[in-house]
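Peer 1: sequence-free structure coming up:
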């Protein structure tokens, strides 16, 4: 293509500081036009900050950004968009009550007006069809599957004929089939001359889609952009985590953590460690619809001591309601729940915790910790809630016990009196582990326990869950990361639309599990 500039997007010595924290440090990278580029790194590497600088959402402390050979003013979203840069965030920003056609029109104009739904549908149908987004334009966004919502996000971003499209962690919430669909759209955009930059963290995805790869670590550029053909998977894994960290990781764990290949789990012929009667037994459990999540529909699930059961599924298919039902926070419409042989169907959360229920919640900074309270107050909440209201509280004794526990869990902190909100994500999660994974734990619910953690903290969480299993605890692991589920689960159960849609045992087949996640097939290798 004649007259194309050397770079579609170029960042020169970009540094971003948030107070005393340096998110990016002197990052320079040039992305050639009409190609698919991957930017990779573990959590906290600076990938999202990099994307937000390029899109004008963050003004760098130092450095410059060029688009199609022309320098633009940084920190100006309108100027970045006018230059042809669009960013699709990991968390979708579609108005849930709008129809597809209304969403497209609003994204194109940002203005109201008088219109007919039929005219809007006719206006936007060709644009969506050109990106292979097959959808009824009169359906509301909230009623669409995740893969379709993402397709609409991309289509809306391209309304202005964007020349550089940045997708931030676009595969994080997709099923395997959804990832294939996304990559098909990305290749179609490349054929149209669009430069696509994908923020990714799994190596096999990078190798399957990108022309070049750039690696960030600790806010600095390590390498890149490098042609994919010149970067073996083993080298790319070491670039992402660093040689020192790579040497500390078990080979299977490293494959799962960086996505070198999809782990299949253990040997199917290896005898299960699970033994004894079920710690959790759910029989025909259904819940009433409410505003907190999709209702459960006749759930039958048993978990025995000494096993980790993973729950797979595209987010929003009842995982949160499942946890709320086990925790006595969702009203049952039918069925029963037993813990350690005791019927707790009508028992409150406190009674269930007294039996040995422990919860690592979905949102550690909302449900798991009080960020404005001290570490010792957060750590001691379990015992205080389960004890008598007349119990004498001795802060000095609790602080001493808290110190011993946090040191045992390798939490990096100054003192037990500091606020929980002052900790990093990994250390905050370790505080929750120190509180919830105690000797009395019989059923541990681990809901997205590694989301937002770096590779070292993730490996620590996995080790803690395995050790709890080996001590005889039953563990329910809910994760949107199939690599995580396959690596440490003894069984994987798929949730779809509030129901269980298949059960699988190691060695796991990603195609079969993925088909169950989307409803394309129900197959169990149990």
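Peer 2: Arrived safely, thanks for sending. Note that this is a predicted model, so its numbers are computed, not measured.

Peer 1: C-alpha only now, for contacts and for neighbours.
Peer 2: Fine.

Peer 1: which strands and helices sit next to whichever helix or strand residue 254 is part of?
Peer 2: According to DSSP states H and E, residue 254 maps onto helix 251-258. With contacts taken as 3 or more CA pairs under 8 Å, 6 or more residues apart in numbering; DSSP states H and E, helix 251-258 sits against helix 455-470, helix 482-488.

Peer 1: mind redoing it with 7 Å?
Peer 2: Applying 3 or more CA pairs under 7 Å, 6 or more residues apart in numbering; DSSP states H and E, one finds that helix 251-258 contacts helix 482-488.

Peer 1: now the element after the helix it packs on, going C-ward?
Peer 2: strand 491-496.

Peer 1: could you pull out the helices for the stretch 301-450 of the chain?
Peer 2: 319-326, 349-355, 375-386, 395-408, 425-436 (DSSP state H, counting those that start in this stretch).

Peer 1: the longest one: how far from the chain's middle?
Peer 2: It stands for helix 395-408. 32 Å (CA atoms, centre = their mean, to the nearest Å).

Peer 1: here's the one I want to compare it with:
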């Protein structure tokens, strides 16, 4: 598809940039991007990882100074790379990672985040000051509540309220739906529509095509730092064209994966129809309650069965025990009650190495801090599981391991120069492939995949999906933990919901997003309860 023409921004645009380029060393994060956003509308900016979306948002907010180009707000030029200047002109950016201090009360956090704060208030006066502001924005929360104790949807609403303290006229949100439940996304979208009616121009950095088409009035696409589509009205673009603009014609996705990624049910993969009710259980977790250890919500009488040849998805708002579930299955947290059986072997009191020897494989939540040693070589990262399972003082032949690593990574389509390069030099998608290559082999029996596609672009996401399906088809049990319901619905055979450390509901295809969403926030009927 031809690149969108770089028209000069018009003065009536709420925000416009002209010929903006950003260089990080020799890498062009943005290349001559010219784009203007009409005032009082909701605009989406989309693209794969590395396309330049977040860099673009940070340029608009004055956080990143471009190598060249200009920024206009309300038709007036704004100094580049100056946060205070962008804020003074009415631009606020809500980052994907929440910024308000978790130990603060809501009132304290709002005062902390307010520009020009610093006046002294009594506790009562501080609560009254911010209660009125929050109420005016439709945020129902006690100003005395601690940020850390609030649901993620409320925390995000407070972040937006903080951004509007300065009467911002342009609100930019970077991946605002990444950690929200379906009902939380609906609430966010209604809140954004309300802000639009008040004249606020909203720019959303998104990655889900369904959401783009559901909330935005225009959509712009970046690919490789270049502008592919410029503020196209959503009524003039469909999911297939948008996917092609994002991915490009050389992405190498098959029809089924592309259909699933854009939400085309007619072209999506057929459901996995193999009989599983008679298959042997790979995992049996019976009424497991874990000891509180300060590292996550404990499990509370959680029971789960995963059989050979099925993918079971775990849905739930983050922080409801998903991380504890993985640690319990790995033997990294103590149990107060219950048993865990892996492939017919009672491993309740057995250490992680014995569970790995029994076929447990883990793709962890954070590939950079838990999955890989970024400063170690690829061959050392790839060899870690094999070395751990080997005999103490057994002979280690680095040359043999490097050769085996080379073959394995090549087979998993990892793009790398040499097995001696550090893991931190790889892109997110290739780093995840290294973990897949290390964890999934012919001896795997239970594969735990925790947020395996978070932060990955469309092509890498499809690759991970194919790897998990292949493991299932080879007889493994797969436990997929994801905050993305679209992902769970597309590849899981069953979906169970976690809430407050418990498994509260179970669903089979065809999945109903409303019912799953209700269970995620604790609204579950007895018929659904697990």
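Peer 2: The structure has been received and is ready for your questions. Every value quoted in this text rests on a predicted model; they were computed, and no experiment measured them.

Peer 1: now the TM-score, please.
Peer 2: TM-score of the superposed chains, computed with TM-score structural alignment, normalised by the length of structure 1, equals 0.95; 520 aligned residues with a CA RMSD of 2.0 Å.

Peer 1: check contacts around the closest residue to residue 422 of structure 1 other than its chain neighbours.
Peer 2: Closest residue in space to residue 422 of structure 1, ignoring its immediate chain neighbours: residue 371 at 7.8 Å, by CA to CA, 6 or more residues apart in numbering. Under the criterion of CA atoms under 7 Å, 6 or more residues apart in numbering, the neighbours of residue 371 of structure 1 are 365, 419-421.

Peer 1: return the residue of structure 2 aligned against residue 371 of structure 1.
Peer 2: Alignment note: residue 371 of structure 1 maps to residue 374 in structure 2; criterion TM-score structural alignment.

Peer 1: check which helix or strand covers the residue nearest the centre of structure 2.
Peer 2: By CA atoms, centre = their mean, structure 2 has its centre lying nearest to residue 454, at 4.0 Å. Counting by DSSP H and E, no helix or strand carries residue 454 of structure 2.

Peer 1: what does it align to in structure 1?
Peer 2: Here residue 454 of structure 2 is matched to residue 451 in structure 1, going by TM-score structural alignment.

Peer 1: do the same with residue 508 of structure 2
Peer 2: Match for residue 508 of structure 2 (TM-score structural alignment): residue 505.

Peer 1: hang on, that match packs against residue 487?
Peer 2: No: taking contacts as CA atoms under 7 Å, residue 505 of structure 1 lies outside contact range of residue 487: 11.6 Å.

Peer 1: number of nearby residues for the closest residue to residue 451 of structure 2 other than its chain neighbours?
Peer 2: Using CA to CA, 6+ apart and skipping residues adjacent in sequence, the residue nearest residue 451 of structure 2 is residue 482, 4.8 Å away. Using other CA atoms under 10 Å, residue 482 of structure 2 is surrounded by 24 other residues.

Peer 1: what separates residue 482 of structure 2 from residue 464 of structure 2, distance-wise?
Peer 2: To residue 464 of structure 2, residue 482 of structure 2 is 13 Å away according to CA to CA, to the nearest Å.

Peer 1: ok, now residue 127 of structure 2?
Peer 2: For residue 127 of structure 2 relative to residue 464 of structure 2 (CA to CA), the value is 47 Å.

Peer 1: go on, residue 527 of structure 2?
Peer 2: From residue 527 of structure 2 over to residue 464 of structure 2 the distance is 33 Å, taken as CA to CA.

Peer 1: okay, these two: which has more neighbours?
Peer 2: Neighbour count, other CA under 10 Å: between residue 527 of structure 2 and residue 464, residue 464 has more, with 19 against 8.

Peer 1: corresponding residue for the more buried one in structure 1?
Peer 2: So, by TM-score structural alignment, residue 464 of structure 2 is matched to residue 461.

Peer 1: what about the aligned partner of residue 329 of structure 1 in structure 2, how many residues close to it?
Peer 2: The alignment partner of residue 329 of structure 1 in structure 2, by TM-score structural alignment, is residue 332. The tally of other residues near residue 332 of structure 2 (other CA under 10 Å) stands at 14.

Peer 1: residue 264 of structure 2 too?
Peer 2: Residue 264 of structure 2, neighbours per other CA under 10 Å, totals 15.

Peer 1: next up, the contacts around the equivalent of residue 78 of structure 2 over in structure 1.
Peer 2: Alignment note: residue 78 of structure 2 maps to residue 72 in structure 1; criterion TM-score structural alignment. By CA under 7 Å, 6+ apart, the residues touching residue 72 of structure 1 are 65-66, 79.

Peer 1: so how far is residue 79 of structure 1 from residue 72 of structure 1?
Peer 2: From residue 72 of structure 1 to residue 79 of structure 1 the distance is 7 Å (CA to CA).

Peer 1: for residue 357 of structure 1, same thing?
Peer 2: From residue 357 of structure 1 to residue 79 of structure 1 the distance is 53 Å (CA to CA).

Peer 1: more crowded one of those two?
Peer 2: Applying other CA under 10 Å to residue 357 of structure 1 and residue 79 shows that residue 357 carries more neighbours, namely 25 against 15.
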